[in-house]
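**Student:** just coords:
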């Protein structure tokens, strides 16, 4: 497994490298945030260990950038990369900042080796398809805690790379790995060629065969790579027991400490110059050295030294230092010198064993709704209705409980009763907190009032939808369902056509745990009507049917204008080159030989789905700004209007125009204009909820769709965006600062139009009047540049 460490303290980085290498991890180190991000852009990693106090770009910002990064074809899983923050900052506020930024775990320096490695194993387990500490495949067992491997009762002696290969396969037992994938996971900078992978695979197969495993225990999958094969019973042999890595780790840590002892003395000398010579120019540097020592010393067994360094850091943070503080600082430094001159303890303090929860990945999780209310009658009615809708319900009555629940076990949606708290300000503060710590969780607000000011407050603080508390409970649940449908990912649909009913049932069981919605058909004569009804993401066809061939069905699909891009996988019992050629000539994307091996079929289907997702992303996204394009947003906006008809909710449509973009192109060049549009699109994405629709319709024109929002609420949201835009300057590729603004018109469905075309025209008319008003009055006021469709200016026109 490949781990990236971003740590500016060389001593701590070397210690981490020593520990992790001894546990068979491939480790790379970056000394600052920018270098770390560059490595993440270039290579794929299984885990990121991140210091907070980094130069230039701190760890919190690095964490945020990793989480907000868009997946790419060669690194689709980077935004979900497990992140472990490793820092000397230990206050609850610092922990909250790190976890809110997207970190998965938080370890305070000085760290205990046993606890750190256990937490790393836990994070890797969560990220992989295996949930148990002991990795098993038939008679093979691998214990990540002790790095021991055995087949049956026979231990296996493996090289570090052979161990890494086996662990990679076991943690991803259903996945097929190409040579390139294996190189990315197991090697650092000095990656060899693919021939080295084949050599290690060959050596591992020979060792497994020597202890009784089948010769094809690690199987070659034609055209893809390697994977584990289901095992049969095998004879057991005996061998020697592998030695523990614990003594080796401690020996290597001792060598690291010896090589860096002089560096530690230099760091202490900088602090002494402040304490003894009153060299105040070094106070900032001394504070940083103390912070570094607080994290590093405990790693090598100097627990007391780490605490002393932490106390020194706190004293140095005061400005200016009083005589009493200087005296205390000198005493602490003298104690620190005595402590580090004593050999580090041979065994680090043992922390309680961390036992992570074991997740059942095959279990389908029901949507969980967090309800914030103290109204007993309302809660009783709601809970009864939740049972009918198959939703899980959690109730909270205090703001503190809400934040804790969202951080520990994030719900699918929050339902907030404004009457739960004494004042509206408390409710709004909670809404703001939810947006800061759990911005992806949609919030529906219930209110007993129907005032514009309250609606504006809810909109400003991130509420997704506002309902009257008198709304019938079934309608409330209907609104919850609609919001969840927009917020939750839709499972990919697979249509399998085969006349063997037993095989169809088996494939349903095999594919469903992977989050795939499987539809089966055993009568090929109903193929076309089923295809149009299901509208699958991948089509799986048997090669032979009683009346016609699967190849013919594939050709029918390829000849249709609507379906000709649908991925098709052929199932065949024939593996002759002539049959394979016919399959691909008919337009199939892939084939799987019968008898079907589950892991191979899953790997090929997931591969097709990933390509479909990337193609859709290209087709649905404006390449310059990264927001939706006109075609995709039109479909989504039409869906908004249909949903509005069912739930009787308003929809606001805003048309936005970047002012004077032609002047920017004329003065700075079209590349500068493109840079302005790109940054403006990013600003819009940051300013609106994930359920809102943000799109570019061409040139400098953008369109925003806001569900459950009135035209007045929409104007308020756009005014906030304009204020943010006025507070920051956009830059060209050459670093030149460009100040831009925008004008907008907002229309409301259904009051200003019964269809999208009419709504767009109405909002565009308001936009043109806003531009004219601003030019005639030479006004810089935000209100003059954003007009609702029902304003006096628009109505008079």
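**Tutor:** Arrived safely. Being a predicted model, the structure only gives us computed values, none of them experimental.
**Student:** CA only for contacts and neighbour counts going forward, please
**Tutor:** Fine.
**Student:** number of nearby residues for residue 94?
**Tutor:** 16 (other CA atoms under 10 Å).
**Student:** which stretch of helix or strand covers it?
**Tutor:** helix 92-100 (DSSP states H and E).
**Student:** which parts of that helix are buried?
**Tutor:** Using 16 or more other CA atoms under 10 Å as the test for burial, helix 92-100 gives 94, 95, 98, 99, 100.
**Student:** Pull the residues that contact it.
**Tutor:** Outside helix 92-100, the residues that touch it by CA atoms under 8 Å, 6 or more residues apart in numbering are 60, 85, 89, 105, 106, 436, 437, 438.
**Student:** Most neighbours of all those residues, which one?
**Tutor:** Ranking those using other CA under 10 Å puts residue 85 first, with 25 neighbours.
**Student:** In three-state terms, label that one for me.
**Tutor:** strand (DSSP: H, G, I helix; E, B strand; the rest coil).
**Student:** now do residue 536
**Tutor:** Strictly by three-state DSSP, residue 536 counts as coil.
**Student:** so what's it closest to, chain neighbours aside?
**Tutor:** residue 493 (4.8 Å; CA to CA, 6 or more residues apart in numbering).
**Student:** ok, second structure coming up, stack it against the first:
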């Protein structure tokens, strides 16, 4: 059996694929412009040569990154275009009139092939390259029509789905590993624990026609993590699904710094934790080295020996607390010391927990994961908006300030946008504040799924949001955010007066075009007001 790809290698491959996508999108923009020139009979030699170079690169690299259809079409277009560049004239190449329309159309069609990866998995409607992996949700429902209605509603949030009429038909393959299970409650209870065996550790959401406390208790006893009663409130279900997926991901990941002067033990701990899915960095007790690694690695927790030669762990922990940014960093001591009084004294000097050596590998891994999870939860309380889970006002402005500095330094384009829910006061007044909260959460979830991991998303205040799209042209940003507006308007919410829809207005500008991030945000805000005056529900760019 081939050795499975490690998380690190898989992550590096995904990063390379993302770089390919980012560049390919820019190149498709250039091909669009050239296609228009061909249509207008204004294409010059330099433009056709540029198109040929782009096609040659795509033909050679697209298949490697899982876009065979794109590579094959680029190869065919490359071959078709080459004869027109081999002539003597380099000023006004002549394309036959019967070839020009087809060539122009096929050049423009290359962008659509960016959505067709070899796995044939459905992509989000936006052509925007995304580093976010579309999570697969397994739906088990004997009624195919009911399942289709469910998946159609939830697909707006960026998930992909696999449907089965019963659990017994499940056959796991490498390409269909689900992130969560949505199942009818009677099917789940009738499985007799089979779901827990087939999907260990998977978030399970049950749906049912009738609600009662005995029913809920039975579902919870069998391992379900949520229950929703018909008729379904899809935005509420989507919000709960997002929270479960985030919590499960946080519980299985984390960053751990190991401080120990025993090289063999240090490496053993590293291997155990790395194999368990955690990111690990190791150092000895050298204070200078420790501070530099802390700043670069930014761990969720620190595992520290109590005595490391001449270095005392408690003194080192106390030194770390000198810096305000490390006051809340959890420090867990690892020591052979069994005297409870000495352990308590060590905890009093800057530690948070004490593990007595020797500690089993499984116990160490579980402790590290739990501690990392709690640390991330506490960090979210400080840095994230409690309703949406997005960055708070002050922090998102700080991140956009950093991105503006990158634009100035690296000379690339980035976009910044202000987003505002239309007629939101009427939503609260007519549908109730609970429904209003669901609308805000619905937009937050949609943005998380439609934008890249590298994009900056924050709640600016009330019903207003702000996003920054690094290394993204204004044209591309318009396409992305128009898609967000279109799909958000399709989401059906439920309130005091029944079902309703909400639209979204966006003001957009180029971050790098302004002397400061504050000026760019103000320009995007003015563009937002322009969108409101123009009728709402769409995107307006700053003049």
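**Tutor:** Cool, got the structure. Here the structure is a predicted model, which means the values were calculated and not measured.
**Student:** Please work out the TM-score for the two chains.
**Tutor:** The TM-score (TM-score structural alignment, normalised by the length of structure 2) is 0.56; 366 aligned residues with a CA RMSD of 4.4 Å.
**Student:** still on that earlier bit, which two in the contacts of helix 92-100 of structure 1 are spaced the farthest apart?
**Tutor:** With distances taken as CA to CA, the most widely separated pair in the contacts of helix 92-100 of structure 1 is 89 and 438, at 22.5 Å.
**Student:** What's the match for residue 505 of structure 2 in structure 1?
**Tutor:** Under the alignment (TM-score structural alignment), residue 505 of structure 2 pairs with residue 743 in structure 1.
**Student:** Name all residues that make contact with that match.
**Tutor:** Here residue 743 of structure 1 is in contact with 656, 657, 658, 659, 767, 770, 771, 785, 786 (CA under 8 Å, 6+ apart).
**Student:** Pull the number of nearby residues for the last one.
**Tutor:** If I follow you right, that is residue 786 of structure 1. With other CA under 10 Å as criterion, residue 786 of structure 1 counts 29.
**Student:** correct me, but it touches residue 741?
**Tutor:** No - counting by CA atoms under 8 Å, residue 786 of structure 1 does not reach residue 741; the two are 11.0 Å apart.
**Student:** returning to that earlier point: pretty sure the match of residue 505 of structure 2 sits in a strand.
**Tutor:** Yes - counting by three-state DSSP, residue 743 of structure 1 is part of a strand.
**Student:** Please report how far it lies from residue 662 of structure 1.
**Tutor:** To residue 662 of structure 1, residue 743 of structure 1 is 15 Å away according to CA to CA, to the nearest Å.
**Student:** Residue 741 of structure 1 too?
**Tutor:** 13 Å.
**Student:** My guess is the residue nearest to residue 536 of structure 1 contacts residue 516. True?
**Tutor:** Yes - Residue 493 of structure 1 is in contact with residue 516 according to CA under 8 Å; the separation is 6.0 Å.
**Student:** count of residues packed around residue 587 of structure 1?
**Tutor:** Count around residue 587 of structure 1 with other CA under 10 Å applied: 20.
**Student:** residues in contact with it?
**Tutor:** 554, 555, 558, 568.
**Student:** Report the secondary structure state of it.
**Tutor:** Once three-state DSSP is applied, residue 587 of structure 1 turns out coil.
**Student:** and if you look at the one 5 residues further on?
**Tutor:** Reducing the assignment at residue 592 of structure 1 to three states with three-state DSSP gives strand.
**Student:** which one in structure 2 is aligned with residue 120 of structure 1?
**Tutor:** For residue 120 of structure 1, no residue is aligned by TM-score structural alignment.
**Student:** Just the element for residue 120 of structure 1, please.
**Tutor:** With DSSP H and E as criterion, residue 120 of structure 1 is part of helix 113-127.
**Student:** chain center to stretch 247-260 of structure 2, what's the gap?
**Tutor:** Put simply, stretch 247-260 of structure 2 sits 18 Å off its chain's centre (CA atoms, centre = their mean, to the nearest Å).
**Student:** Could I get the buried residue list for it?
**Tutor:** For stretch 247-260 of structure 2, by 16+ other CA under 10 Å, it's 248, 250, 251, 252, 253, 254, 255, 256, 257, 258, 259, 260.
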